[in-house]
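Undergrad: Below: sequence and its predicted model.
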Amino acid sequence: MADQQSPQSNPPRIAPRSGPFSSRLMWPAGAFLLGTLLVYNSIGTPADPKPLQSHRVAIATAAPGASRTVPALSRSVPKRLRIPEIAVDAPFTALSIGPSGQLNAPPGNNNNLVGWFQGGATPGERGASIVAGHVDTKTGPAVFMQLSSLKKGSKIDIARADGVVATFKVDAVETFSKAQFPNDQVYADTPDAQLRVITCGGAYNRAAKDYEANVVVFAHLDSTTRK
């Protein structure tokens, strides 16, 4: 799935995947608390069974390379995600935190479905809104198979329940080792409307039944239109 873990300076890689996917992500407990990210495989045991280590972080001033001109929107749930550049057109499902502190992933039986963390900012609202999706499932490539091919300046459209389409512009696409995932950089609160889109990346470790990295797209609200 879209597991989440850390940015590196090397360019992201596009690699088709057909193996098992991770189904849950560790999520911070509270608006300013970030935990050590643990990624679980849907058919195995925890890939990194470290205890949750929460800590307070400062509010981030901006995503990498971003400039701010568009006011944040009021809260409204997302309905559909479109990224024409990589042929993504998918509905949303709400994601929540499980009893053990992991963010549940979108169902693995639908290859064209994305999730958003309903306990955080909605896309376009002030803060860093989190969107996650599978790179593949047991049946083949999934919605974010080509996510790592996005570049700075790429556009992401999110249709919201209030009739507004929030268009985000990509600031950076990073691939992070799960062992060194930068929670502060990805999950810190922000003073404006930002977006994080996350999926699996890197090599697939068959022994661990998990991907070794995560692809994270950093984007900011660039414009809004009404349907």
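TA: It's in.
Undergrad: only C-alpha atoms for contact and neighbour calcs from this point on.
TA: Will do.
Undergrad: Spit out the contact partners of Q118.
TA: Contact analysis of Q118 by Cα atoms under 8 Å, 6 or more residues apart in numbering lists A94, L95, S96.
Undergrad: now do Y187
TA: Contacts of Y187 by Cα under 8 Å, 6+ apart are L34, A128.
Undergrad: Put together TSV for the contacts of Q118, with distance to W116, neighbour count and secondary structure on each row.
TA: Output for the contacts of Q118, formatted as TSV (distance: Cα to Cα, whole Å; neighbours: other Cα atoms under 10 Å; DSSP: H, G, I helix; E, B strand; the rest coil):
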residue	distance to W116	neighbour count	secondary structure
A94	5	17	strand
L95	6	21	strand
S96	9	20	coil
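Undergrad: Below is structure B, check it against A:
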Amino acid sequence: MAATVAATLATGVWLLQQGLQTAGPPPAPVTTTGTLASPASGDGGSQGQGGPPPLAASEPVRIKIPAIRVDAPVSALGLDRDQHLSTPPTGNKNLAGWYRDGPSPGAAGNAITIGHADTDKGPAVFYRLGLLRPGDRIEVTRRDRTTAVFSIDAVKVFPKNAFPDATVYGPTARPELRVITCGGAYDKHTGYRSNTVVFSHLTATR
């Protein structure tokens, strides 16, 4: 799944149209670049196991990230015929995707959401993902009318040729949410060189 996300999210069409070959989305700070602890602890590298109990499974319908002004619908994504994770269509730049065969946001386990950094129409839903900081909030509205509120633990940038599958996609003991997009420098021949990954855990429900 990781290799496919790295490849299919690397659109960069808008960057090419603007004549930009090395500049990409706003980067995460240097201190967040690298690896996290094993997800076996179930906390994405943070300490403690506090938080509300997991919610029942329910499909997400909207994601909000106030710190970077994201307010976007969420579409369910599956696997393509090559068993790779699909990505949101590029026709709607303000659209996020959720891996429907994994946990739903707020339920027990590690929920995966992805979105483009840019499309041919310009910066897309997760273009500013690298500007997020620990403690920032992510709100996911679900089909059952509950909202799962997540607190960000870390924002990491991983080279695509060294993407830590187990850390990003591995199971977690408590409800967690990963938000993934492209990041790093952009090359017109190979696309984005990295992926930006936000690690967060459930801190409230309403």
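TA: That came in fine, so what should we check first? From a predicted model like this one, the values you see are computed outputs, not experimental measurements.
Undergrad: TM-score for these two?
TA: TM-score of the superposed chains, computed with TM-score structural alignment, normalised by the length of structure 2, equals 0.82; 179 aligned residues with a Cα RMSD of 2.0 Å.
Undergrad: on that earlier part again, going by distance to L38 of structure 1, which of the contacts of Q118 of structure 1 wins?
TA: S96 (15.2 Å; Cα to Cα).
Undergrad: Against T190 of structure 1, how distant is the closest one?
TA: According to Cα to Cα, to the nearest Å, S96 of structure 1 and T190 of structure 1 sit 21 Å apart.
Undergrad: Repeat that for I97 of structure 1.
TA: In terms of Cα to Cα, I97 of structure 1 sits 21 Å off from T190 of structure 1.
Undergrad: And for V197 of structure 1?
TA: 15 Å.
Undergrad: In terms of neighbours, single out the busier of those two.
TA: V197 (25 against 17; other Cα atoms under 10 Å).
Undergrad: Just list the residues touching P64 of structure 1, thanks.
TA: By Cα under 8 Å, 6+ apart, the neighbours of P64 of structure 1 are D171, A172, F218.
Undergrad: go with 6 Å
TA: Applying Cα atoms under 6 Å, 6 or more residues apart in numbering to P64 of structure 1 gives the contacts D171.
Undergrad: and it, how far is that from I97 of structure 1?
TA: Taken as Cα to Cα, the span from P64 of structure 1 to I97 of structure 1 is 27 Å.
Undergrad: Same question for L113 of structure 1.
TA: Applying Cα to Cα to L113 of structure 1 and I97 of structure 1 gives a distance of 18 Å.
Undergrad: Which one's more surrounded, those two?
TA: Shown here are L113 of structure 1 and I97; by other Cα under 10 Å, L113 has more neighbours (23 against 19).
Undergrad: that older thread, of the contacts of Q118 of structure 1, which are reproduced in structure 2?
TA: With both residues aligned by TM-score structural alignment, their matches' Cα atoms under 8 Å, the contacts of the contacts of Q118 of structure 1 that structure 2 also has are A94, L95, S96.
Undergrad: Tabulate those residues (TSV), appending distance to I86 of structure 1.
TA: Shown next, in TSV, are those (distance: Cα to Cα, whole Å):
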residue	distance to I86 of structure 1
A94	23
L95	23
S96	27
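Undergrad: Just the closest of those to G108 of structure 1, please.
TA: For these, the nearest to G108 of structure 1 is L95 (13.1 Å; Cα to Cα).
Undergrad: Run through the helices of structure 2 in chain order.
TA: Remark: helices assigned in structure 2 by DSSP state H are 2-8, 13-17, 165-169.
Undergrad: Ok, which of these comes nearest H189 of structure 2?
TA: Nearest to H189 of structure 2, of the helices of structure 2 and by Cα to Cα, is helix 13-17 at 10.2 Å.
Undergrad: Buried ones in the closest one, by neighbour count?
TA: V13, W14, L15, L16 (16 or more other Cα atoms under 10 Å).
Undergrad: so the first one touches D120, yeah?
TA: Yes - in this structure, V13 of structure 2 is within contact of D120 by Cα atoms under 6 Å, at 4.9 Å.
Undergrad: Centroid-nearest residue for structure 1?
TA: Using Cα atoms, centre = their mean, the residue of structure 1 that lies closest to the mean C-alpha position is I198, 2.6 Å off.
Undergrad: Please pull up the equivalent of that residue in structure 2.
TA: Mapped onto structure 2 by TM-score structural alignment, I198 of structure 1 lines up with I180.
Undergrad: List the contacts of its match.
TA: With Cα under 6 Å, 6+ apart, I180 of structure 2 has these contacts: I114, T196, V197.
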